[in-house]
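A.B. asks: Here is my input; please provide its structure:
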Amino acid sequence: MAPPRRRAASPLTPKFIVILGLGMVVSVMLFLNLSFASMDKAAVPASGQALHLRVAEPTPPPHRRIIVLIANYRDTLRCAETLDSLFTRAAVPERVTVSLFDQLYLHEGEERCFDAYCAKVGDAECRRSERLRRNGTIDADQATGPTLGRYESEKGIDLAIDDFVLAIDSHTLFIKHWDTDVLSQWDSIGNKRAIITVYPDATTNMPPDGVFRKRVTLMCHAKIETEDKDSMIQYSASITVPVPSKPRLMSQFAGGFNFGTAQSALDVRNDPHTPYLFHGEEYSKAARLFTHGYDIQDIELYSLGTKRTMEQFIAFSSIDPSAAYKNGDDLQFDNCHELEYVPYDGDEVNFV
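C.D. replies: The predicted model follows:
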C-alpha cells in the first residue's frame, strides 16, 4: 500500500504576504514620484525659448461664453468678413455667439450681415441656429446713430447663458485665439467690473500669428469739439505705449471695441435716447460706467451712478466738459500718465 500523499506547503505564508505588500507600495510610490517629476519638467520652459514673449495666464474654464454685439449700418460686405474672422480665429468658437442689428436700404436689396456670412462660407458652415442669437433689422432711413444700433444689439444678451460681452464695429478682424486671449487679459486685472476697451489698430498693422507687438495703443487725449454752447467732448487720436504687463487703467471708452461681463453691459446700457450722437457717445458711456462703479441699484438707466461722483470722473479723466474751446487742440486734455484706481464704498476690488 502506497504511503499517503502530503499536501505541498503553500508559498503564501504571512511573511511572504507582508513582503509582497511592501514591494507593491514601494512600486506605486516610485511611479507617482516619476510622474510628478515629468509634470514639473514639462512646466519649465525649454532652453532657448523666447521668454520675452507675453505668456498668457492659465486658460480660463471653457464653459464661459461670449456674446458679440454688432450694429451694422450698410456695411454688410465687411460685416460678413468680420463674422468669418470672429469664428475661424476663435480658440473655442462653440462658446461664441452674436447679436446683430442691421440698418439697411431694404428697398435696394441690401443683404443682412449674417445672410451674407452664410453665403460666403455656406449654410452648413455658418451654423445659423448655433451662432446667431438675435438679428434685428430696420430700414437705414430709420437709423438714428450708433447709440440706438448698439442698444438694439444688447437685446440679445441672456444672463442665463452669457458670461461676457464683446461689442465691436462691423469692420473688425481678429488675431488667432482672440477669445482665450481677451479672457486671460481680463482675468489678469483682478477686477470683476473691469472693461477692456481700445481703438483697434488698422488691419494693415496686424502682426503674424504668434508675434506680439512691443507697443499698444492708449487713448488719453481729448478736446472740446467746437465753439458751440452745446459742444461735445471729442476723443483725439490714440498714442502708442510699451506693452504693459496687464491691461492698463484708462479713463476713456471705445464704442467700437469693449469687453466686460454680460452683467455690466446690461447695467450700463447704450442710451437710445441720444439720436445722432457720435463724438459724445463714448464720453457719456465712460462717465456712466465710472460713476456706477460698474454696478446699478435703484437708479435711472441712463443717468449717472452714485458709486462715484461726476467730479471724481472729471479728476480721473482729466477732461472738463465745461472747459472752453481751444482752437481744435487735440491735446487740450492730456491723461497719458499712469492712472490710480478710485475706490468707493462697498468696493470689493483688491489690487496687488
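
A.B. asks: C-alpha only now, for contacts and for neighbours.
C.D. replies: OK.

A.B. asks: Mind checking what secondary structure Lys120 has?
C.D. replies: Using DSSP: H, G, I helix; E, B strand; the rest coil, the structure places Lys120 in helix.

A.B. asks: let me fix that: Leu34
C.D. replies: Reduced to three states with three-state DSSP, the structure at Leu34 is helix.

A.B. asks: Give me the buried positions along the host helix or strand of Arg78.
C.D. replies: Secondary-structure element containing Arg78, defined by DSSP states H and E: helix 76-88. Within helix 76-88, the residues that qualify as buried by neighbour count (16 or more other Cα atoms under 10 Å) are 76-87.

A.B. asks: I'd like the next helix or strand past it.
C.D. replies: Beyond helix 76-88 in the direction of the C-terminus, DSSP H and E gives the next helix or strand as strand 96-104.

A.B. asks: Does anything pack onto that next one? Which helices or strands?
C.D. replies: With contacts defined as 3 or more Cα pairs under 8 Å, 6 or more residues apart in numbering; DSSP states H and E, the secondary structure elements packing on strand 96-104 are strand 66-73, helix 128-131, strand 132-139, helix 146-153.

A.B. asks: thinking again about what came up before, make a markdown table from the buried residues of helix 76-88 and add distance to Asp139 to it.
C.D. replies: Rendered in a markdown table, the data for the buried residues of helix 76-88 read as follows (distance: Cα to Cα, whole Å):
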| residue | distance to Asp139 |
| --- | --- |
| Thr76 | 14 |
| Leu77 | 17 |
| Arg78 | 19 |
| Cys79 | 17 |
| Ala80 | 19 |
| Glu81 | 22 |
| Thr82 | 21 |
| Leu83 | 21 |
| Asp84 | 24 |
| Ser85 | 26 |
| Leu86 | 26 |
| Phe87 | 27 |
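
A.B. asks: now, which of those sits nearest His292?
C.D. replies: Of all the buried residues of helix 76-88, Leu86 has the smallest distance to His292: 30.5 Å, by Cα to Cα.

A.B. asks: and the helix holding Arg78, what other elements does it pack with?
C.D. replies: In terms of contacts (3+ Cα pairs under 8 Å, 6+ apart), helix 76-88 is packed against helix 113-121.

A.B. asks: buried ones in the helix or strand just after the helix it packs on?
C.D. replies: Toward the C-terminus, helix 113-121 is succeeded by helix 123-126 as the next helix or strand (DSSP H and E). Taking 16+ other Cα under 10 Å as the basis for neighbour counts, the residues of helix 123-126 that come out buried are Cys126.

A.B. asks: Give me the contacts around helix 123-126.
C.D. replies: Counting contacts by Cα atoms under 8 Å, 6 or more residues apart in numbering, the residues outside helix 123-126 that touch it are 117-118.

A.B. asks: Next, the second sequence, to be compared with the first:
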Amino acid sequence: MHRTYSMRQTRAPTASQIQNPPPPPSTTKSGRLFGRGGFGHALRAKTAGAYGPDLAKKLSQLVKMEKNVMRSLETVAKERMEVAQQLSIWGEACDEDVSDVTDKLGVLIYEIGELEDQYVDRYDQYRVTVKSIRNIEASVQPSRDRKQKITDQIAQLKYKEPNSPKIVVLEQELVRAEAESLVAEAQLSNITREKIKAAYTYQFDALREHCEKVAIIAGYGKHLLELIDDTPVTPGETRAAYDGYEASKAIIQDCEGALTNWVTQNAAVNSKLSVRARTLSTRRRNNIKARVEGGHDLSGQDAPLNDRDSWVPAGQHHNEYDNSEDEEEDEEDGIAGSDNGLDGEHRGRTHEALAA
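C.D. replies: Down below sits the predicted model:
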C-alpha cells in the first residue's frame, strides 16, 4: 500500500521564514471560554466600544471586530485540516488512481489549512499594532477632559461671580492645560501615522504571502488531477493499471520546494500603478520630503510631561485601560487547551518524510 508523502514533515524553516521570522502565536489562540461558537462573537460585537474613554471607543470597536475575524480564520484553518483528513480517508476505498490522487490532494489541502493558521499569527501583529494606537488615544483623553473642565469652571464663575479672583487662577491653569494638550495631541498625531502604516504593512505582507502560496498549491493540485484517467469505459472493461505513484510523489515534492523557496522578491503578482497614479503618488512623496527638509525641528516635542495629573503617558495608561479589556476578553474566551490546532496529529494515512 502506498503512503502519503506529507510535505514539511520535518518543519524546516522556509526561505520566507528565514528572511522574515514568524511572530509568536496569536493571542486569540488561547483563553477561550465559549469554544468555537458564535456566542463570543456576538458578545464582543455588542460590547465593543461601550466602555473606555470616548476618544478610544471607535478604535476599540475595530480592535474587537478584528478579533472576531481572527476567530473565524482559526475555525476555517482547523476545519480545512479536518476536511483534508477526511478526503484522504474516503479515497482509500476508491480505485488506485483516485485513491493516490485524493491522498495527495489531502496533503495539499492540509497544507492550506496550516498556511491559514500561520496567517492568523501574522494577522495578530496587525491587530496588536492597532491596539497600541487605541491606547494612545485613551491616554490623550484625560488632557482633553481637564482642559474642558477648567473651561467650564471659568464660564460658571464668570456667570455667577464675575469679579471672583479664582477666574485669574483658572485662566492660568487653562493656558498650561492647553499647552499640555497640544503636546499630547501632537504625540497622538505622530504615533497614529507611524502605527497605522506599520499595522497595515503587517497585514498586506501577510496576505500577499498567504495568497501567493495558496495559488502555488492550487496549481500543483491541478497537475495532480491530470493523473486521473477519466476516459469512459464500457461495462466489463478493465482500466489499465495505475502507474502514477512516482509522478504524484514528484508533484508533491515540487510543490514543497516551491513553497519552501518562496520569498517576497519572487512574488508572481505585482501591483503596477498607472502613469497618472504613479505621478500623483510621486508628487505627494516629494511634497512630504520637501516639508521635512525645510520644516522645523520637532524632535523634542514628544518629551514626557512632568504633570502626571493632566496627562497620563501611554505606557502607564495601558496598564489602566488595556489590561482591563484583556481581562474582559479572557473572561469571554477563558478556557484554553480543548480547542487547540491539529499540530502534531497525523492525517488519515501514514506519513512519510519526503526523500531528499
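
A.B. asks: Just the TM-score for the two chains, thanks.
C.D. replies: Once superposed, chain against chain, the TM-score is 0.22 (TM-score structural alignment, normalised by the length of the first structure); 122 aligned residues with a Cα RMSD of 6.3 Å.

A.B. asks: Would you mind giving the orientation angle of the helix holding Arg78 of the first structure with respect to strand 96-104?
C.D. replies: Here helix 76-88 of the first structure points in a direction 180 degrees away from that of strand 96-104 (axes from the mean of the first three to the mean of the last three Cα atoms, to 10 degrees).

A.B. asks: the helices in the stretch 151-300 of the second structure, which residues?
C.D. replies: Counting by DSSP state H, counting those that start in this stretch, the stretch 151-300 of the second structure has helices at residues 166-225, 245-261, 275-294.

A.B. asks: what's the closest of those helices to Val76 of the second structure?
C.D. replies: Across the helices of the stretch 151-300 of the second structure, Val76 of the second structure has its closest neighbour in helix 166-225 (14.1 Å, Cα to Cα).

A.B. asks: of the helices of the stretch 151-300 of the second structure, which approaches Pro142 of the second structure most closely?
C.D. replies: helix 166-225 (9.1 Å).

A.B. asks: Tell me which other helices or strands that closest one touches.
C.D. replies: Using 3+ Cα pairs under 8 Å, 6+ apart as the contact definition, the elements that helix 166-225 of the second structure packs against are helix 96-160, helix 245-261.

A.B. asks: Quick one: work out the angle between the last one and helix 166-225.
C.D. replies: Taking the same axes, to 10 degrees, one finds helix 245-261 of the second structure and helix 166-225 inclined to each other by 160 degrees.

A.B. asks: Could you list the buried residues of helix 245-261 of the second structure?
C.D. replies: Within helix 245-261 of the second structure, the residues that qualify as buried by neighbour count (16+ other Cα under 10 Å) are 248-249, 251-253, 255-256, 258-260.

A.B. asks: Same list (those residues) but as a markdown table, adding distance to Val292 of the second structure.
C.D. replies: Conversion of these to a markdown table gives the following (distance: Cα to Cα, whole Å):
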| residue | distance to Val292 of the second structure |
| --- | --- |
| Ser248 | 58 |
| Lys249 | 57 |
| Ile251 | 53 |
| Ile252 | 52 |
| Gln253 | 51 |
| Cys255 | 47 |
| Glu256 | 47 |
| Ala258 | 43 |
| Leu259 | 42 |
| Thr260 | 41 |
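
A.B. asks: Determine which two of those are furthest apart.
C.D. replies: With distance counted by Cα to Cα, no two of the buried residues of helix 245-261 of the second structure lie farther apart than Ser248 and Thr260, which are 18.4 Å apart.

A.B. asks: What helix or strand is His41 of the second structure located in?
C.D. replies: helix 39-47.

A.B. asks: what does that helix rub up against?
C.D. replies: Taking contacts as Cα under 8 Å, 6+ apart, the residues outside helix 39-47 of the second structure that touch it are 34, 61, 64-65, 68, 332-333.

A.B. asks: Out of those, which two sit at the greatest distance?
C.D. replies: Going by Cα to Cα, the two entries of the contacts of helix 39-47 of the second structure that are most distant from one another are Phe34 and Gln61, at 20.0 Å.

A.B. asks: Tell me which of these two has more neighbours.
C.D. replies: Counted by other Cα atoms under 10 Å, Phe34 of the second structure and Gln61 do not tie: Gln61 has more neighbours, with 20 against 15.

A.B. asks: out of the buried residues of helix 245-261 of the second structure, which one sits closest to Arg208 of the second structure?
C.D. replies: Leu259 (13.5 Å).

A.B. asks: Quick check: closest non-adjacent residue to Lys131 of the second structure.
C.D. replies: On the basis of Cα to Cα, 6 or more residues apart in numbering, the spatially nearest residue to Lys131 of the second structure that is not a chain neighbour turns out to be Val63, at 6.5 Å.

A.B. asks: Quick check: that neighbour touching Ile133?
C.D. replies: No. In this structure, Val63 of the second structure sits apart from Ile133 without contact. The criterion is Cα atoms under 8 Å, and the distance is 10.3 Å.

A.B. asks: before we move on, back to that, in the host helix or strand of the residue nearest to Lys131 of the second structure, which residues are buried?
C.D. replies: Following DSSP H and E, the helix or strand that holds Val63 of the second structure is helix 57-91. Within helix 57-91 of the second structure, the residues scored as buried using 16+ other Cα under 10 Å are 57, 59-68, 70-75, 77-89, 91.

A.B. asks: what does stretch 177-191 of the second structure give?
C.D. replies: Neighbour counts using 16+ other Cα under 10 Å place 177-178, 180-181, 183-185, 187-188, 191 of stretch 177-191 of the second structure among the buried residues.

A.B. asks: possible to save these as JSON lines with distance to Leu207 of the second structure?
C.D. replies: Rendered in JSON lines, the data for these read as follows (distance: Cα to Cα, whole Å):
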{"residue": "Ala177", "distance to Leu207 of the second structure": "44"}
{"residue": "Glu178", "distance to Leu207 of the second structure": "43"}
{"residue": "Glu180", "distance to Leu207 of the second structure": "40"}
{"residue": "Ser181", "distance to Leu207 of the second structure": "38"}
{"residue": "Val183", "distance to Leu207 of the second structure": "36"}
{"residue": "Ala184", "distance to Leu207 of the second structure": "34"}
{"residue": "Glu185", "distance to Leu207 of the second structure": "33"}
{"residue": "Gln187", "distance to Leu207 of the second structure": "30"}
{"residue": "Leu188", "distance to Leu207 of the second structure": "28"}
{"residue": "Ile191", "distance to Leu207 of the second structure": "24"}
